[in-house]
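In: have a look; sequence and predicted model below, questions after that.
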Amino acid sequence: MLRHQASRYRFLNCVALFLCAVLLASCAKVGPNYKQPAFAQEVQLSVVDGEFTGLVPQQADIQYWWRIFNDPTLNLLINEAISNNIDIKVALSSIYESRAQYGVTRSRLLPAIDGAASVARGRQSDAGTGIDRSSFTQYAVGVDASWEIDLWGKIRRSIEASEAEYQATEEQLNDLLISVCADVARRYFMIRTLQSQVAITVKNIDSQKIILKMVQDRRAAGISSGLEENQSMQVYSTTQTYLPSLRTELSNNINRLSFLLGQPTGYVNDLLTPLADVPLPPEDVAIDIPADRLRLRPDVRQAERLLIAQTARVGVATAELYPTLSLFGSLGTGALSIGDLFSSGSSQFSLGPSVKMNLFNRNDLRQQIIVEDERAKQALYHYEMTVLLAVEEIENALVAYHEQQIQLRSLNNAQIAAQLVMDKSQDLYRSGLIDFQVVLDAERTLLEMENNYEAGRGNTSIYLADLYRALAGGWENSRDLVN
């Protein structure tokens, strides 16, 4: 009876000790608590209320912004890049790694429990005793447990840091998705632009060849001089020199596009034939720039998560100055015969606290707090710099698209006028009313204006892709990828 009551008291004492430990573990955390910087709210876009050509300020869904170009090939390329891009796969792996590490850190709040079983054969020495001690076998089975009580919040601060780092990897993927989608679109627009410029150059070479033949026939008839033939040959040959550089740049962009899709070179060749014009956006594009757009950008959110993590590490370093309290215990059975392992009287247990404190390296610990605190300041400066860069990118993209829309209209008028001048000058030359130099100048101007117009079309679409990238268009896709 007395033995039963003693066991009951021991059990109650253990429960009381456990409850005290839980209460202690909920104590305040040392170190600074994170406070969201007001910098992102204080920084405002200076051009957000302005009027921009081709942009309509109204609510718009920019998650799948590339669909406004109504180009099935572009849609296919971006979807494939999201699925197969190597950088995206690496970022996904980093998320899984960080999520697992977050789980490891959280598990430190729980007791560590190990099971053990052993068998040992031994014999005590009988030297000098005159007593014959026979050999014996020791059997034991038990459970060992240890639990660090988070008195000062070191473990909870570590969890804060680990969770913030995990969230930062998610934002890194979000930012990468934005960049990959925009880069694929940019490469596609550049490819279509270069294909058009190659076609224009070939067309001009054919036209100049006809003019060269006409000059040669006029010289054979004694109507024109050899100078005109040489001038025509010079223009014709000069235009031919443009093709190699255009084709080289076209090939480089096609190969880069294959790389962005996670595929070997040549993979997209069939997708890019037959040739097509650069897809242009609608005349009026709906753009919504909410006041909190800066904080919605994943690079800003990533910088903030890293700041949260580093702030928590200051608390982890501060907690090292304080004593560490742990509970340890073991419960098991032991006997000299395996049949007696679970018999009455074979049980054994131990339970108690352990306190550990750094005594002789406290200066090092204080220096480590300074290290972590300075890193937190650096993380704050990085956050502020990221916000400023975000403002710069958005404003630059808005102005660039606005000005490009204006320029494209002028380029269109210029290339139409250049074609009219070219046609009229050829007619006048055949009639002998103007000098051949006028025709040559018209040829060069027409080629230049047509190429500039195609470049302007491509830049219009490229600058809109840059604007969507700056506004964090498309980044919500990452949640579907992770899940």
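Out: Sure, I can see it. Residues are numbered from 1 along each chain as shown.

In: okay, CA-based contacts and neighbour counts for the rest of this
Out: Noted.

In: ok, now how distant is Asn269 from Leu250?
Out: 11 Å (C-alpha to C-alpha, to the nearest Å).

In: the more surrounded of these two?
Out: More crowded of Asn269 and Leu250, by other C-alpha atoms under 10 Å: Leu250, with 21 against 13.

In: which residues are in contact with that one?
Out: 190-191, 194-195 (C-alpha atoms under 8 Å, 6 or more residues apart in numbering).

In: now swap in Leu243 and tell me
Out: By C-alpha under 8 Å, 6+ apart, the neighbours of Leu243 are 198, 201-202.

In: could you do Pro298 as well?
Out: Contacts of Pro298 (C-alpha under 8 Å, 6+ apart): 171-172, 174-175, 472, 475.

In: now with 10 Å?
Out: Each residue near Pro298 by C-alpha atoms under 10 Å, 6 or more residues apart in numbering is listed here: 168, 170-178, 304, 471-472, 475-476.

In: do the same with Ile462
Out: 182-183, 185-190, 280, 401, 456, 468.

In: looking at those, which is nearest Val387?
Out: Val387 lies nearest to Tyr468 out of the contacts of Ile462, by C-alpha to C-alpha, at 16.7 Å.

In: Gly142 belongs to a helix?
Out: No: assigned with DSSP: H, G, I helix; E, B strand; the rest coil, Gly142 falls outside any helix and is strand.

In: my guess is it meets Ala117, correct?
Out: Yes: with contacts counted by C-alpha atoms under 10 Å, Gly142 reaches Ala117, the gap being 6.4 Å.

In: the two: who's more crowded?
Out: Neighbour count, other C-alpha under 10 Å: between Gly142 and Ala117, Gly142 has more, with 17 against 12.

In: mind checking how far the closest residue in space to Gly262 that isn't next to it in sequence is from Ser7?
Out: Spatial nearest neighbour of Gly262, chain neighbours left out: Asn85 (4.6 Å); criterion: C-alpha to C-alpha, 6 or more residues apart in numbering. Relative to Ser7, Asn85 is positioned 64 Å away (C-alpha to C-alpha).

In: neighbour count for those two, which is higher?
Out: Between Asn85 and Ser7, Asn85 has the larger neighbour count (other C-alpha under 10 Å), namely 20 against 12.

In: check contacts around the more buried one.
Out: So Asn85 contacts 78-79, 177, 180, 258-263 (C-alpha under 10 Å, 6+ apart).

In: okay, and the closest residue to Pro32 other than its chain neighbours sits in which element?
Out: Spatial nearest neighbour of Pro32, chain neighbours left out: Gly315 (6.3 Å); criterion: C-alpha to C-alpha, 6+ apart. Following DSSP states H and E, one finds Gly315 within helix 298-319.

In: here's the one I want to compare it with:
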Amino acid sequence: MVTEGRKMPLSSRRVAALASVWLLTLICASGCTGMREYFHNGLKVGPNYKRPAAPVADEWIDSQNSRISSEPGDYRNWWTVFNDPVLNLLVQTAYSQNITLREAGFRVAEAQAQRGVVAGNLFPQVQEVIADYTRTQRSQETALFPSIPASSPFANLAAPQFSNWRVGGSLAWELDFWGRYRRAIEAADARLDSSVEEFDDALVVLIGEVATTYVELRSVEQRLEVARENASLQEESVRVAQARLDAKAAASELDAPQAKANLGNTLAAVKAFEIQRRQTQNRLAVLMGMPPHDLTYILDGPAPIPRAPDHVAVGVPAELIWRRPDVRRAERLVAAQSAEIGIAQSELYPHFSINGMMAWEAGQFSDIFKSSAFGGTIGPSLRWNVLNYGRLLNNIRIQDARFQQLVANYQQTILQANEEAENAIVAYLHFTDQVRVREESARQAREAERVAQVKYREGEIDFNRLFTVQQLLLGQQELLAVARGNAAQSLVDLFRALGGGWEIRLDPPTGGMPSSELHGGPPLVPAPEVLPAPQPVPEMEGTEE
């Protein structure tokens, strides 16, 4: 006769279902997330992320200036606006070889691996294979030692010595009932994004530093050329002053020493500029991932200071939120910390797990894989952290406070980005105007020096007048070189403030200076692996807790 298993009455099943719903409601009520929000969040406790409000201006202060356009610009290869092939080569070589950029790339690889570790927690967290052998010697003098007759089938339980061989495995799987592990994946994804943005920011800074150093180098070279030209003019003044002294001309006793002192001062300035030029070249070499060495073969000799164009497109201030990598990185860190709040809140709820173990055990190794040697256990478990004396709640407050800190940091980063862009715009407008004024002043000073030289030779003026005019010429030419450098530098600062240049990592690697031409320099390091392009941050549900 076959007896069917007893079925639970319908009323009992209803009671069990209602009890389950009541228990779930009680659990949710004991935490920070209500039932409605729990289901709305996709069976996850804690707030869903929403990008914080961003304080940005509606337009640039100088948006009405005809040389500033609010149209979106293409900043992918912004340094090409200078039409300088040497600068283009330096940027590409630095992108291919810079060591700091490589370091940032490895941080991205670390974040990718860390994300994989976190994602693995969705699956059984403990999966172990065990194999061991034990030899046991038991004391026969204890009260716990069993007294079993030798003829009993259970006599082996009283054996004072025995061996045990075991091969098997265990598994423990905590179910992601409250979204703890899914929130951890959200945090890891956001941190991976932030590491990519950090790489992009390092690339923006690198390109800006290369362009800045190159402009500085060309400015120093022009000032060096000006000093050498003035030294040649002053050498002629020394020759004339010495000739007048030899001829015992009137008031010539002071002219020769004064002319020689003036020449010595200029020659000393030449040496100072040569030092500065070498130091700037060394900085360029390091930025390109090379030991400091002579870069003449790359720089192709002295060249004019890169000239800034008369017009530039800067878009609108709101574009800084998605264009600048440092702003995007700050926002991604906020998103990661928002997920940490959900992880902390999940500790208020019980943890449901499935645990299991199976093994083959035998006293003799030859018996270990017999069917009778197999054994195991499996079953659910519940763990609920209670009576933690405020530790769990205070940890949630800690995570929320960190979230608010990162929100403030994100908003401050946007304000600083806006400030940097405004400062660069006003500098660009006024320094380019200053160049026109300095060019005219230098032209007039050169003409005055030419006339003064003629009059001094003819004895119409004394050397003091010539000395004053020569100092004026040197000063005006130096100021012109500085103004041209400032104008180019202000444009570099502007493109850097707008977050331009990081897009080149989306291009196929092109390398820089061929390694066969790096006379004594190290071989090129392959360009960093192309990273995913940043995506616009989606508007998500509110962060109300």
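Out: Looks like it arrived, so ask away. Just so we're clear, the structure is a prediction, and the values are computed from it rather than from any experiment.

In: would a markdown table of the contacts of Ile462 of structure 1 with secondary structure, neighbour count and distance to Arg430 of structure 1 be doable?
Out: Compiled in a markdown table, the contacts of Ile462 of structure 1 are given as follows (DSSP: H, G, I helix; E, B strand; the rest coil; neighbours: other C-alpha atoms under 10 Å; distance: C-alpha to C-alpha, whole Å):
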| residue | secondary structure | neighbour count | distance to Arg430 of structure 1 |
| --- | --- | --- | --- |
| Ala182 | helix | 25 | 50 |
| Asp183 | helix | 21 | 49 |
| Ala185 | helix | 23 | 46 |
| Arg186 | helix | 21 | 44 |
| Arg187 | helix | 21 | 44 |
| Tyr188 | helix | 25 | 42 |
| Phe189 | helix | 26 | 40 |
| Met190 | helix | 24 | 39 |
| Leu280 | coil | 18 | 39 |
| Tyr401 | helix | 24 | 43 |
| Gly456 | helix | 21 | 33 |
| Tyr468 | helix | 24 | 51 |
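
In: out of those, which is nearest to Gly432 of structure 1?
Out: For those, the nearest to Gly432 of structure 1 is Gly456 (36.1 Å; C-alpha to C-alpha).

In: grab the nearest non-local neighbour of whichever residue in structure 2 pairs up with the closest one.
Out: Under the alignment (TM-score structural alignment), Gly456 of structure 1 pairs with Ala483 of structure 2. Taking C-alpha to C-alpha, 6+ apart, and ignoring the residues beside it in sequence, Ala483 of structure 2 has Val435 as its nearest neighbour in space, at 5.5 Å.

In: what is the neighbour count of Tyr181 of structure 2?
Out: 23.

In: list the contacts for it?
Out: Here Tyr181 of structure 2 is in contact with 44, 118-123, 174-175, 187, 342-343, 346 (C-alpha under 10 Å, 6+ apart).

In: that one sits in which helix or strand?
Out: Going by DSSP H and E, Tyr181 of structure 2 is in helix 180-246.

In: how about the helix or strand just after that helix, aligned to which bit of structure 1?
Out: Counting by DSSP H and E, the next helix or strand C-terminal to helix 180-246 of structure 2 is helix 255-287. The aligned range for helix 255-287 of structure 2 in structure 1 is 228-260, by TM-score structural alignment.

In: so which bits of that stretch are buried?
Out: For stretch 228-260 of structure 1, burial by neighbour count (16 or more other C-alpha atoms under 10 Å) applies to 228-229, 231-233, 235-236, 239, 243, 246, 250-251, 253-260.

In: how much does the helix holding Gly315 of structure 1 stray from structure 2?
Out: When structure 2 is superposed, helix 298-319 of structure 1 averages 1.2 Å from its matched positions, counting by mean C-alpha distance after the TM-score superposition for structure 1.

In: map Ala187 of structure 2 across to structure 1 for me.
Out: By TM-score structural alignment, Ala187 of structure 2 lines up with Ala161.

In: grab the nearest non-local neighbour of its match.
Out: Here the residue nearest Ala161 of structure 1, using C-alpha to C-alpha, 6+ apart, is Ala309, at 3.9 Å.

In: map the one you found onto structure 2.
Out: In structure 2, Ala309 of structure 1 lands on Ala336 (TM-score structural alignment).

In: so that match sits against Lys50, correct?
Out: No: with contacts counted by C-alpha under 10 Å, Ala336 of structure 2 stays clear of Lys50, the gap being 11.3 Å.

In: tell me which element the counterpart of Ser441 of structure 2 in structure 1 is part of?
Out: Under the alignment (TM-score structural alignment), Ser441 of structure 2 pairs with Ala414 in structure 1. Assigned by DSSP H and E, Ala414 of structure 1 belongs to helix 362-430.

In: tell me the angle of that helix relative to helix 298-319?
Out: 170 degrees (axes from the mean of the first three to the mean of the last three C-alpha atoms, to 10 degrees).

In: comparing helix 362-430 of structure 1 with structure 2, how large is the average distance?
Out: Averaged out, helix 362-430 of structure 1 is 1.0 Å away (mean C-alpha distance after the TM-score superposition for structure 1).

In: what packs against that helix?
Out: helix 39-42, strand 55-57, helix 154-220, helix 293-296, helix 298-319, helix 436-470 (3 or more C-alpha pairs under 10 Å, 6 or more residues apart in numbering; DSSP states H and E).

In: and these, which is most packed in?
Out: Ranked by mean neighbour count, these are led by helix 298-319 with a mean of 25 (mean count of other C-alpha atoms under 10 Å).

In: follow-up on the earlier one: can you redo the contacts of Leu243 of structure 1 as TSV with distance to Ile95 of structure 1?
Out: Compiled in TSV, the contacts of Leu243 of structure 1 are given as follows (distance: C-alpha to C-alpha, whole Å):
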residue	distance to Ile95 of structure 1
Val198	43
Thr201	48
Val202	49
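
In: keep only these that stay in contact in structure 2.
Out: Mapping the contacts of Leu243 of structure 1 onto structure 2 (both residues aligned by TM-score structural alignment, their matches' C-alpha atoms under 8 Å) leaves 198, 201-202 still in contact.

In: between those, which is nearest Arg366 of structure 1?
Out: Comparing the kept ones among the contacts of Leu243 of structure 1 against Arg366 of structure 1 with C-alpha to C-alpha places Val198 closest, at 66.7 Å.
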